[in-house]
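Q: Predicted model and sequence below, questions to follow.
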Amino acid sequence: MRCPHLNELPPPPEGKTGWPWTEASDLLSQKMPDSSDWPRISIVTPSYNQGQFIEETIRSVLLQGYPNLEYIIIDGGSTDNSVEIIKKYEPWLAYWVSEKDRGQSHAINKGLDIASGDILCWLNSDDYFLINALKAISTNAVNINSSKFWLVGKGFEKIENQDNVYFYSPCQNPTIIAEEELCWNNVITQPAVFWSRKLNYRLNESLHYALDWNLWNEFIKEIPPKMLDDYIAVSRVYGTTKCKTGKSKFADELYYVAKKHGGSPLRAFLYRYALWEPQYRGAGKPLSIYTFLPKIWRKIGCLVVKVLFGKQAVQKYTWYFCA
């Protein structure tokens, strides 16, 4: 499907301006310079009761100006206004459904099973692409001389209810990422990742928090990513984000992934109980005995990790998942 023009879409809600409300990406030509078709990009959006955000998500996909898009929305049976919003954009969707599922990983897998694209991605219904994101992805993808690849762009973290947008790069060196680093620290911005169909993996449906980190570790065992210098997407962080509310369950999943891919069950155990546990127990609480002890535990944990695994093991730990 060709991405629609701005004037073909429903008008934006009152007061909404700028990208992706009153601005659109550059329109790419129907064919590539060699007269061949652009690779089809399939994007899956899992959704559940994200009516306050999903319209921005949808428009950020449809207004990419890309000539070969397949957009799929898998809604988990929302009870807010999500379905009403999805129906507004139904003419430009390849497929959508609203029905009960087994969670985010299951919803994404359902969409990926339907997708027919050469390049795949998922975009959560509270995140959104930046202007000209698919142009950057496609122009990089067509220059890769391999049928198996994955692209990692840069992203922004947007703190909701504040006048701040935090900029961050997927890693300190945007040209490389090492398998031995990724297995201990998810330095990748999820909505800025696209991969080729030949990387035929699916999400682990038992995971609800570390699903993306586990998938990246599966990818990197097969092929290193191509790191892009382009900003691709915005990831929202707000009070009810599941990574802010999951706490011990989130830490359990981090432990599972680190233990599975890191090759050191002891280090994974120390990360889980000496670093992650004190952090979620002390997160967001006023200074008290309840927060004081976890801080002491974490300092001791950092010291133990540093002694056993070196200074770098602590320096590369950046899981601020519920601060």
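A: On my side now, so go ahead. In this text the structure is predicted, and so the values were computed from the model without any measurement.

Q: only C-alpha atoms for contact and neighbour calcs from this point on.
A: Fine.

Q: how about the helices of this protein, start to end?
A: In the chain, helices defined by DSSP state H lie at 54-62, 82-88, 104-114, 133-141, 179-182, 211-222, 242-245, 248-262, 265-270, 277-282, 289-309, 311-315, listed in chain order.

Q: In addition, the following structure is provided for comparison:
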Amino acid sequence: MAALPTFTIVTPSFNQGRYLRRNLESVAGQQGVSVEHILLDGGSTDDTLDVIARHGGHLAHWRSAPDGGQTASLIEGFSRARGQVWGWLNSDDYLWDERALLHVAEAFAARPEAAMVSGDTVLVTEDERPAMLDMVPGPSARKMRYTMCVPQQSTFWRAEAYRAVGGIDPAFRYCMDFDLFQRMSQGRAMARVPRFVAAFRLQPASKTATWGDVYRREVALCQSRYGRGALHWLAVKAVTMELRLGSAAAELAALASGRKLPCLANCRWEPCRAFARKRHGLSF
């Protein structure tokens, strides 16, 4: 097996001080891999700078100043990246455990042809109670043509794939991940590591909770890149259902194998989402 790759993790942030410590500590605590962590803050006015001073000693680079938003921060961060494998972790999200990136690194080493590797994600409440799971097996360029088939927090890619497609498109404010992953996946192999890699925090100020209209417009733009018309949109619906069924199958297979799951609600199914909303008082 090839040597384990080095990582660069970019974290964009703005007024997320209450969550940032968890993010910083989750990256700093990774075992068995070399990680470069870059933090780009948009000039926060909360306690972000105090959190960085106390818990950001491991950071390879950070700055705090007004910028053009999340997309601009990510572009700047990756322009500084020196690792072989890259990913981004928003400031309110965190790596699931101290071996999360090691599992990803081992998958890249075992699959040298893979340009992208994705793991599973736990969706947690604001106070970090597991609410739902995102377990999507078999990521592929075909699926990415039609829908966002992998969770952003748990997806990583080789630096050369990012550079080959020209990086993040600054025109996207929300779905820069879907756009980037869609372009990087075409003509390249993708792989999945059947482990929980990251946690996605469901909290009121997140873009997921507040940018619904922008999200829908940008998703539609990505989904129409490779086709239009009735047959194309039927294909979008078919692949979406394929992902839902695959996610349920992955969860059942995990339970059958004895794998311990943090919760059972599957975020790809609306009845499970409704259950999670009611149980945890979520507003998404």
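A: Noted; the coordinates are in hand. Note that the structure is predicted; figures quoted are calculated from it, not measured.

Q: Quick check: TM-score for this pair?
A: After superposition, the two chains reach a TM-score of 0.77 (TM-score structural alignment, normalised by the length of structure 2), with 245 aligned residues with a CA RMSD of 2.7 Å.

Q: tell me the contacts of the aligned partner of D134 of structure 2 in structure 1?
A: Mapped onto structure 1 by TM-score structural alignment, D134 of structure 2 lines up with Y168. Contacts here follow CA atoms under 8 Å, 6 or more residues apart in numbering; on that basis Y168 of structure 1 touches K154, G155, F156, E157.

Q: What is the nearest of those residues to N81 of structure 1?
A: Using CA to CA, E157 comes nearest to N81 of structure 1 of those, at 25.2 Å.

Q: Which of the contacts of Y168 of structure 1 fall in strands?
A: Taking DSSP state E, the ones among the contacts of Y168 of structure 1 that sit in strands are K154, G155, F156, E157.

Q: which residue in structure 1 lines up with V10 of structure 2?
A: Match for V10 of structure 2 (TM-score structural alignment): V44.

Q: just checking, its match touches W122?
A: Yes: between V44 of structure 1 and W122 there is a contact at 4.5 Å, judged by CA atoms under 8 Å.

Q: Please enumerate the shared neighbours of those two.
A: With CA under 8 Å, 6+ apart, V44 of structure 1 and W122 have common neighbours I108.

Q: who has more neighbours, those two?
A: V44 (26 against 22; other CA atoms under 10 Å).

Q: contacting residues around that one?
A: Listed by CA under 8 Å, 6+ apart, the contact partners of V44 of structure 1 are Y71, I72, I73, I74, I108, G111, L112, C121, W122, L123.

Q: Return the distance of the second one relative to I232 of structure 1.
A: Put plainly, it is I72 of structure 1. Distance of I72 of structure 1 to I232 of structure 1, given as CA to CA, to the nearest Å: 19 Å.

Q: again, but for the fourth one
A: According to CA to CA, I74 of structure 1 and I232 of structure 1 sit 22 Å apart.

Q: swap in the fifth one?
A: The span separating I108 of structure 1 from I232 of structure 1 equals 20 Å under the rule CA to CA.

Q: and the nearest residue to G167 of structure 2 once chain neighbours are set aside, what does it touch?
A: In space, and not counting its chain neighbours, G167 of structure 2 is closest to L180: 7.0 Å by CA to CA, 6 or more residues apart in numbering. Going by CA under 8 Å, 6+ apart, L180 of structure 2 touches G167, I168, D169.

Q: aligned partner of L180 of structure 2 in structure 1?
A: Looks like L180 of structure 2 aligns to L215 there (TM-score structural alignment).

Q: and the longest strand seen in structure 2, what other elements does it pack with?
A: Of all segments of type strand in structure 2, defined using DSSP E, the longest is strand 189-201. If you count contacts as 3 or more CA pairs under 8 Å, 6 or more residues apart in numbering; DSSP states H and E, strand 189-201 of structure 2 packs onto strand 94-95, helix 100-110, strand 114-124.
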